[in-house]
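In: Please find the sequence and the predicted model below.
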Amino acid sequence: MLLDLSLLVLAVPVLAASGYLLLLTLLSGLKPAPPRLPPRLKFDVIIPAHNEEAGIANTVRNLSGVDWPVELRRIIVVADNCSDATADRAREAGAKVLVRHNQELRGKGYALQLAFETSLAEGFADAVVVVDADTQVTPNLLHAFALRLEAGAHAVQAHYGVLNPEASWRTRLMAVAMALFHKVRSMGRERLSVSCGLRGNGMCFTHAIIRKVPHEAFSIVEDLEYGIRLGQAGERVHYAWEAEALGEMVSGEKASRSQRRRWEGGRMAMMRQHGLPLLAEGLRKGDRVLVDLAADLLVPPLSWVVLGAGALAVASAALSWMSGGVALSAWAAAASVLALVTYVMRGWWVSGQGVQGLLALARAPFYVAWKLWLVVSRPAEKKGEWVRTTREGQKP
């Protein structure tokens, strides 16, 4: 009995994480696209770019084709510490270009700060949109943002998905993973009227909110950092589920290793710095946006939760076998596993990856082991440094 109670105590974090994910899963039913409004707002669409000469023109051309009057939008590329022809290729494609060189203050956060300050100073736009340099967006992007802004939102996030899921099993698995993290969780959080979170790509901010909460987020996960600052300022990020920003994901192990290390390391740093303080602040103020931001931070990566549920299942099964009955911890393990299976299968379904997505999920145990190895072997990196991901067919 004592051993069973000990396992139950150890199961609390796993149950809490899997229960939170199950709640968001049950609330993740997609809504029909809302009706469009006549175009009125002006947008500055900003593309932060570091050595992106190979693909920047395609991104600019894609954004030039969005369904929004030309006189109500501008495309601005920030060529940040580039040593190639990114600025020239962007100008040739029709974008306004800001060139930034500062070897001391490096990173996407600084590029966005310059672009936001320029947009505010020039006064053309009502809002700014952030799109990565390797991204293609759906034509309805600005319509989706405008609808939320005119309803009173100040920060909006489109769905951030995978442009090239067919490139490899790794990118297909990423498509399922991003459907889980960016669609299932975001839709559930939107239904709870809390912040859906910023994803770094496909974001929109009004000039008013940038003035209220200046963009001074310079960590490796500047989007997560700024989203926390917005929540602390009383603002939530709204989810525009019907619009998409599709980014190119790397299919090779080496480039993917570098990318995942940066993402996971940056998120863990934010969790250690802000997780418990945010939870305490949210509970003290009765602020559900802050409580949810804390919950989102404190839920470990899915690979960790799965590993914890698996270990609990094995231990409780062994205890049940030795005691000749079903241990209480076995019920906790079963509930956690069922919640996680429901969550993962929902992500697979909304990802649209079909049978190939299921086959990619079959490799998930190897992927989980790989991610855990990345965590324990992660080298120290400079805060906020912009490390460009090498894509297939491109030179680093």
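Out: All right, it came through fine.

In: contacts, neighbours, all on C-alpha from now
Out: OK.

In: Ile46: what secondary structure?
Out: strand (DSSP: H, G, I helix; E, B strand; the rest coil).

In: Check Lys382 too.
Out: Going by three-state DSSP: Lys382 is coil.

In: okay, pairing it with this:
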Amino acid sequence: MLIPILTVVLGLGALVLLIPCATLGLEVLAAFSARSKDFMPQGGAIGDREAIGPVAVLIPAHNESVGIERTLAGLQPQLRPQDRLVVIADNCSDDTAQVATAAGAEVVERFNTSLRGKGYALDFGLNYLKSAPPSVVILMDADCDTPPGSLAQLAHHALTQGRPVQANYLIEQPPSQSLKGLISAFAIKVKNLVRPLGLRRLGAPCLLTGTGIALPWEVAIAVNVASGHIAEDMKWGLDLALAGHPPTFLASAKVTSRLPSDDQAAKTQRTRWEHGHLQIMKEYLPKLFSQGLRRGRLDLMALGLELSILPLSLLVMVWAAGTALTLVFALITQAWLPLAVASLAGLLLFSAVFLAWARFGRDDISLRQLVMIPLYILWKIPLYIAFLIRPEKQWIRTQRDK
């Protein structure tokens, strides 16, 4: 009697594991078949720009005096006279406000040590814009580079689609190019480019990934963004989707930021990203599936499936543990179905990783380096143990390279 019950339990567990692996495989396969036109500029030509009303670029900045001048210098040539470049100097103890002002930005300072985090800074900035609302708001981080034409494409796409638009946000490698850095940058590319591109080709919405986000003004103020959540961008995108404004992806509009070369800074950044993702999963997966079913909204169901994909290294860990457990069970009981389902999940998972590398990552990381992922996973184990013991809940700024 016990063996059939355990077979069912393990089989259901393997099936739960299969769902995110199959979702990842489908997204990567859709992205793998992308054509060159998916990366061609969409909108933003002179005629398109003239048809767009005022654009406000909003940059929350907490002690960013070291790198913000470079960010502003890349944005200013893309702005028209009627556009605004607004920096929210948020709880700064350095000269961020002075540097940004000298660089030509419109600066407003915010001081509130009890309400800390990017979400509160964004809310402050949106309220500041209400006296003269723009047609489109574009959110940028203070450490980003924006190639020419990206702002115009984002603004045009946000207005024509009438919904939030996520740019192609990627991470530049530091000069050291450590194995951890290379694999981390590849994992970010899979999350921020490959998966959203696949979702776009499948006609599904995407998650917001932190910077390079354009929204029509009415959409930008549709939900409350004031929050100290450490994954405020993902939370905001899901709140917008639930309110009827699911984000979409624009691969041709590119934004890059610099991966910290310091190991501790990189660990702090990864901890915030991944702990935030896991907290968002816990809070929003039930909402997305329940409201998707109740309201008949397939876009919410698609976002729920996308959100169910664990961070890549954690997904590999969970798959390895589940496969080992079902293997031992099969050898003892000769009940092979749970192992078969887990094996199928593994096939989809590793096929997805290989296809993503073959199409999008082979210029950044060699196959030899890619197969060293197990060493990278070992480095990440303490991060996930920390989530179980004491999850990160307070926003902590990542130390920038000088």
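Out: Received, thanks. Given the structure is predicted, the values throughout are model-derived calculations rather than measurements.

In: TM value for the aligned chains?
Out: Once superposed, chain against chain, the TM-score is 0.89 (TM-score structural alignment, normalised by the length of the first structure); 388 aligned residues with a CA RMSD of 2.5 Å.

In: which one in the second structure is aligned with Leu15 of the first structure?
Out: Using TM-score structural alignment, the partner of Leu15 of the first structure in the second structure is Leu18.

In: My reading is that that match lies in a strand. Confirm?
Out: No. With three-state DSSP as the criterion, Leu18 of the second structure is located in helix rather than a strand.

In: Distance check, Ala155 of the first structure against Ala294 of the first structure.
Out: 19 Å (CA to CA, to the nearest Å).

In: same deal with Glu392 of the first structure?
Out: Taking CA to CA, one finds Glu392 of the first structure at 36 Å from Ala294 of the first structure.

In: More neighbours: these two, which one.
Out: Shown here are Glu392 of the first structure and Ala294; by other CA atoms under 10 Å, Ala294 has more neighbours (22 against 14).

In: What helix or strand is the alignment partner in the second structure of that one located in?
Out: Aligned against the second structure by TM-score structural alignment, Ala294 of the first structure finds its counterpart in Gly304. Taking DSSP states H and E as the definition, Gly304 of the second structure sits inside helix 298-307.

In: Mean deviation, that helix versus the first structure?
Out: Once fitted to the first structure, helix 298-307 of the second structure is off its aligned match by 2.0 Å on average (mean CA distance after the TM-score superposition for the first structure).

In: List the buried residues of the helix or strand in which Asn127 of the second structure is found.
Out: Assigned by DSSP H and E, Asn127 of the second structure falls within helix 118-129. Residues of helix 118-129 of the second structure classed as buried under the neighbour-count rule (16 or more other CA atoms under 10 Å) are Lys118, Gly119, Tyr120, Ala121, Leu122, Asp123, Phe124, Gly125, Leu126, Leu129.

In: The residue nearest to the third one when sequence neighbours are not counted: what's it in contact with?
Out: Which is Tyr120 of the second structure. Excluding the flanking residues, the one nearest Tyr120 of the second structure by CA to CA, 6 or more residues apart in numbering is Ala226, at 4.4 Å. Taking CA atoms under 8 Å, 6 or more residues apart in numbering as the criterion, Ala226 of the second structure is in contact with Gly119, Tyr120, Ala121, Leu122, Asp123.

In: repeat that for 6 Å
Out: Residues near Ala226 of the second structure by CA atoms under 6 Å, 6 or more residues apart in numbering: Gly119, Tyr120, Asp123.
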